[in-house]
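Novice: Below are the sequence and a predicted model; questions follow.
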Amino acid sequence: MTEYEKRSAPLTSRSSTPTILEAKESTAPEPPKQPLVPIPPRDPRLINWDGPDDPQNPQNLPRRRKWLVTAVCLTICVNVTFASSAPAAASQAMKEVFGASDEATYGVISCFLLGYAIGPSFWGPGSEFYGRRLVLVSSMVCYTLFFLGQALAQNMASILVTRFFCGFFGVAPLTVCGGVIADVWSAVDRGTAMALFTASVSLGPVFGPIVAGFIASSDVSWRWIYWVMMIYAGFCTAVVFFLLPETYPRIILEKKLKHLQKTDPKSVEGLKADRDLEDWSLQGIMERTLLRPFKMLLLEPILLLITIYMSMVYGVLYGLFEAVPVVFIERRGFTIWQNGLVFISLGLGNLTGATISWFMSRRYAKLVVEWQGFPPPEHRLYAAMIGAPALVIGGFWLGWTGEYASVHWIVPTISLYFLGMSFVCFFNSFLTYIVDTYLMYAASGLASNTILRSLVAAAFPLFTTQMYHNLGVNWASTLIAFIAVLLAPMPFLFFRYGARIRMKSKFAPCMDLKIAAARKEAGNQDTA
C-alpha cells in the first residue's frame, strides 16, 4: 500500500487513522459532522486485508511488538550514522601510517557520505519490490563485511573505497526505516516514533567522535576504531535478522495471495497483487526510481527550498567534525578524547530537539481526526520555527567564543547544544512535511532530498578545516550563521503561504484543501 492508501484508509479500515472509538481511546475528539471528500477506494481486483482486524496487517501488531520494531530501527540507524563520523578521530594516525594528505583523510568521511547519496535510489525501490526485511538484512550484512577492508587496509585507497561501499549499504536503514515506522504506526500514534527516529539519525554522528576519541587516545592501534565499528555492526545485523519482521503491506499481501492460490485458489480467483498492475519495464522502473525524484526536485519549489535548507544544515553537522578540533584542539590544547567529549553537548541538543518535536506533534492526533486523515502539512513546521533561530544563535555563538582561547571552553561548548537542537527540529519537521505534502510521491521526494543533502554533506569536510584556518573560527562560523539568517524565515513563510504553493503543484494531492473546499461548499448550501 502506498502512503496515500494508508492515509486514506480511515474511511474504510483500521490500517491508518483510528476509528471514532479508537480516537476516543487516544483522547482525540470525534470528527465534526462534515461531508466527506470522495477518496478513490482500493482497486477491487487487488488482494486486501480480511477486515479491519486482520492480524496480518502490520498496523494491528500488539503495541509492545510495534515498539520492539521501532527499537530495532532506532538501533541500526544509530549504528550506521555512528560509523559515518567515528573515523575522524583516526585521521592523524592514518595520515602518519600511510603518508596521506589532509584531503585524503578528510575523504574518509566524504566517501562514506557519497555512498549515502547513491544508495537511496536502490534501497528505497528495493524495499518496495523485495520487502523491508530482505533489503535491511542483506544490506546490513554487506555493510558489516566492508569494515574488514578498513580494519585490514594497507593503503589509503583501500580505506576510501571500502568506506564508500559501507556508506552505500549503510544508508539502507536511513532510507527504509522511516517506511517501517509508517507501516506499523498509524498517523495518530506515529509522532513519538518519528521523533525518536529523527533523534537516532542525529545522535549516531555525535557518539562517533566520543567513542573513537577514547580508542585513539588509548594504547591500542587506531585500527580498533574500525574493529569496534564492525563488531557493533555485526550485533545490529543479528538484531535485524532475529527481531525484524516483514512490515511492508504490499509484500505481506502478495505472500498472502500466493499462499491462498496454493491452499484455496477459488477464494482468490481473479485477484492480483499490487505489483501485477504496475509497470516493471526498465523504463517504468527508471521513471519511479531515478527520473521522478529529480523531476520533482526541479518542478516543486517546496521540495527544492526544503532540500537546499536541509542540505546546508546537514553539511554543517558533518563539517563540525572537522571544525570542532580547530576550536578545541588547536585553540585550547584539548586531547583527542577531550575533544570527543565536547560532542556530548551536541547530543544533549539533539535530545532536546526530539523532545520539542514530540511536544509539537501531540496536537496532530486531534488534527488527523478533524481532517479525515489529511491535516494541512504546515502544522508539521512548528518545531522548525524553533530550530531556525537556534541555528543562527549557535553559529554566531560558536564563532565569536570559539576563536579566542581566553574564553572558557564551556562557552563555545554550549553553542553546540543549540546547533544540535536545531538539527533535530529541522529534520523532524521538514521530513514529515514532505511526507504529508506528497503522500503517494513521498518516497521520491525523500529520495531526492537524501541524495542532494548527502552530496552537500560529503563536500563539507573537504573544505571546512581550510575555511576555519583561512577565515578564522569567528568569520567562518559567521558565514554559516549569515546563510542561516537568510534561510531562517523559510518555515514561517511555508506556514503562511505553503497551501498556495501546493495548489500549483503537479505532485501534491492537497487533500486538506479539497476537504476545506467541500466543507465550505456544504456551509454555503446550508446557508442557502
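Specialist: Yep, that arrived.

Novice: going forward, measure contacts and count neighbours with C-alpha atoms only.
Specialist: OK.

Novice: residues in contact with Pro461?
Specialist: Contact analysis of Pro461 by CA atoms under 8 Å, 6 or more residues apart in numbering lists Tyr106, Gly107, Ile109, Ser110, Tyr318, Gly319, Phe321, Glu322.

Novice: Okay, one more to line up with it:
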Amino acid sequence: MANSADTKSASPPKPSYPPIPLWKLVIFQSAFTPEVLDHTYPGSGTLDDPYRVEWLPNDTRNPLIMPTWIKWMITIIQAFAFLSITFASSALSAADPQLEQRFAVSSTLVIADTSLFVLAFAIGPAIWAPLSELYGRQVVCILTYALTTLFSGAVVASTDIASVLVLRFFAGAFGASAITNSGGVVSDMFDARDRAVAMLAFIGAPFLGPSIAPIACSYLAVAAGWQWVAGLIAVFVGVAFVGVLFVPETYPPVLLRQRARKLSKLTGKVYKSKLDDGTKSPKAVIRIAMVRPWALLTRDPIVMLLSLYMAIIYGTMYMEFAAFPIVFVGSRGWTQANSGLSFVGMGIGQIIGVIISYLDNMRYKRVIDRLPAGTTVAPPEARLFPSLIGAVLLPISLFEFAWTNYPSIH
C-alpha cells in the first residue's frame, strides 16, 4: 500500500562488500579498498571538473550502513562519555562543606564551582562544533576528552580555591564537546526513523549524571574528603576517554574528503568530495559554522523560544543542586552524607522521561506512516506532545517544592 511504512522509510541498503574491521575504521578514515579505486566517479578529473567522490552502492564505510553492533557500541561509548561530563558537572558540589573548610572560603564562592563548569558548557560548543565540521568528530573528541581528563586530574592537586575554579572551568569547556559532537556522532549513524531510539539511549544515561553524582559523592566526601571526589571525577572521565579512542570517524563530509585526497594522491587526478567540494577555506567553514547557530537563534522565533525554555529548565535543574542542601540539610537537619538522597526523585524522573519518550516514539512512527508516500520525516511539531505535558507539570512541581520548604510540612 502507498501509505505503508516500507514506502515511508528511506532506510539505507545493506552492505554488499565485506564489513571493515573496527580497528581499520578507527585508524583509516578513507577505508580505501580496490572497489573504491575502480569505481567510476562523475566528472573529468580536472581542476575545473574534478571527480566527485560519493559513497559506493552499499558502501561499508558509510556510517548509515555500518554493522549494527558497531553502531550501538559507538552509541554506548558516546553515552558513557556524555554521562561522565554531566556527572562531573555536579559531583564536586557534594563536597562543598569540605571545600569551604579546606580553603576557608564562603559557601557562595564554593558554589561558583558548579556555576563555572556549567557556564563552560555554553562556551565550548561554539568552538568544538565548527572544528568538528572542519576536521571531523573523531580528532575533536579525542583531543577534548584528553584535555578534560588532564584538567580534572589536576583539580586533585589544587592548593587554593582559585585553582579549583579555573581548572574546573577548563574541564567543563573541553568536556562540552560531548554536548555537540556526541549527538552528531549518533545522528551520523541512524536515519530519521530509527534515530529516536538511539538518541534515547544516548540522552537517557547522560541526563542521569547530575542526579546520581550528589547521591554517590556525598557519602564519599564525608568519608574521604573532597580530593577523593575530585579523583573519582578524573577516573570517570579518564575511562570515558579510553572508550572514545575506539570510536571511528562518522562525519560523511570528512570521510569522503579523506577518500578524495587518497584517490588524488594515487592517481594524480583531481578528486573532490561530493558533500564537500573543498572550495571553502578553513576560515570560511569556521566562520559559517559559528555564525549559523546565532542566526537561527535570532531570526527563528521557534528556535529562540525553545532555546530559552531549555535554558530555563537546565538552569532550574542546576539551581536545585544548591537549593536542596539548603532545604534538607540547613532547614530539616539531614546529614551531609544523606543529603544526596534528596536527588533520588530527580533521577527517577529522568528514567520515567526516557520510558515516556520511547513510547512516544511509537506514536511518532505512526505519524510518519500517515504522511504522503515518499515522506520519511514528520514535521518537528510531531515530537512536541510530551513537552506539552511537561510544560504543565514542571511549574506545578516547583510550586510544590517551594510550598513544602517549611520544616513543619512533610
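Specialist: Cool, the structure landed. Everything numeric in this text was worked out from a predicted model, so none of it was measured.

Novice: on that earlier part again, so which of the contacts of Pro461 of the first structure is the most crowded?
Specialist: Ile109 (31 neighbours; other CA atoms under 10 Å).

Novice: what about it, which helix or strand?
Specialist: In this assignment (DSSP states H and E), Ile109 of the first structure forms part of helix 102-118.

Novice: equivalent range in the second structure for whichever helix or strand comes after that helix?
Specialist: Per DSSP H and E, the first helix or strand lying C-terminal to helix 102-118 of the first structure is helix 120-130. With TM-score structural alignment applied, helix 120-130 of the first structure matches the range 125-135 in the second structure.

Novice: Just give me the neighbour total for Ile215 of the first structure.
Specialist: 21.

Novice: Same check on Ile212 of the second structure?
Specialist: 20.

Novice: next one: Pro44 of the first structure
Specialist: 10.

Novice: Test my guess that Asp96 of the second structure contacts Ser107.
Specialist: Yes: between Asp96 of the second structure and Ser107 there is a contact at 7.3 Å, judged by CA atoms under 8 Å.

Novice: Which one of the two is surrounded by more residues?
Specialist: More neighbours surround Asp96 than the other of Asp96 of the second structure and Ser107, with 24 against 14 (other CA under 10 Å).

Novice: picking that back up, okay, buried residues for the helix holding Ile109 of the first structure please.
Specialist: Using 16 or more other CA atoms under 10 Å as the test for burial, helix 102-118 of the first structure gives 104-118.

Novice: ok, now stretch 485-505 of the first structure?
Specialist: Neighbour-count burial for stretch 485-505 of the first structure [16+ other CA under 10 Å]: Val485, Leu487, Ala488, Met490, Pro491, Phe492, Phe494, Phe495, Gly498, Ala499, Arg502, Ser505.

Novice: Relative to Glu269 of the first structure, which of those residues is nearest.
Specialist: Closest approach to Glu269 of the first structure among these (CA to CA): Ser505, at 39.5 Å.

Novice: once aligned to the second structure, how far is the helix holding Ile109 of the first structure on average?
Specialist: Taken over the aligned residues, the distance from helix 102-118 of the first structure to the second structure averages 1.1 Å (mean CA distance after the TM-score superposition for the first structure).

Novice: Quick one: the strands in the second structure, in order.
Specialist: 51-53, 271-273 (DSSP state E).

Novice: Could you say which of these is packed most deeply?
Specialist: For the strands of the second structure, the largest average neighbour count (mean count of other CA atoms under 10 Å) is found in strand 271-273, namely a mean of 26.

Novice: returning to what we had before: tell me which of the strands of the second structure lies nearest to Val139 of the second structure.
Specialist: Among those, strand 271-273 comes nearest to Val139 of the second structure, with 19.3 Å by CA to CA.

Novice: Check which helices and strands that closest one is in contact with.
Specialist: In terms of contacts (3 or more CA pairs under 8 Å, 6 or more residues apart in numbering; DSSP states H and E), strand 271-273 of the second structure is packed against strand 51-53, helix 252-267.

Novice: for these, which one ends up most surrounded?
Specialist: Taking mean count of other CA under 10 Å, strand 51-53 is the most buried of those, at a mean of 24.

Novice: how far is that one from where the chain is centred?
Specialist: 32 Å (CA atoms, centre = their mean, to the nearest Å).

Novice: try stretch 415-432 of the first structure
Specialist: 12 Å.

Novice: what stretch of the second structure does it fall on?
Specialist: Going by TM-score structural alignment, stretch 415-432 of the first structure lines up with nothing in the second structure.

Novice: Quick one, which of the strands of the second structure gets closest to Leu297 of the second structure.
Specialist: strand 271-273 (29.9 Å).

Novice: Before I go, just wanted to say thanks for your time.
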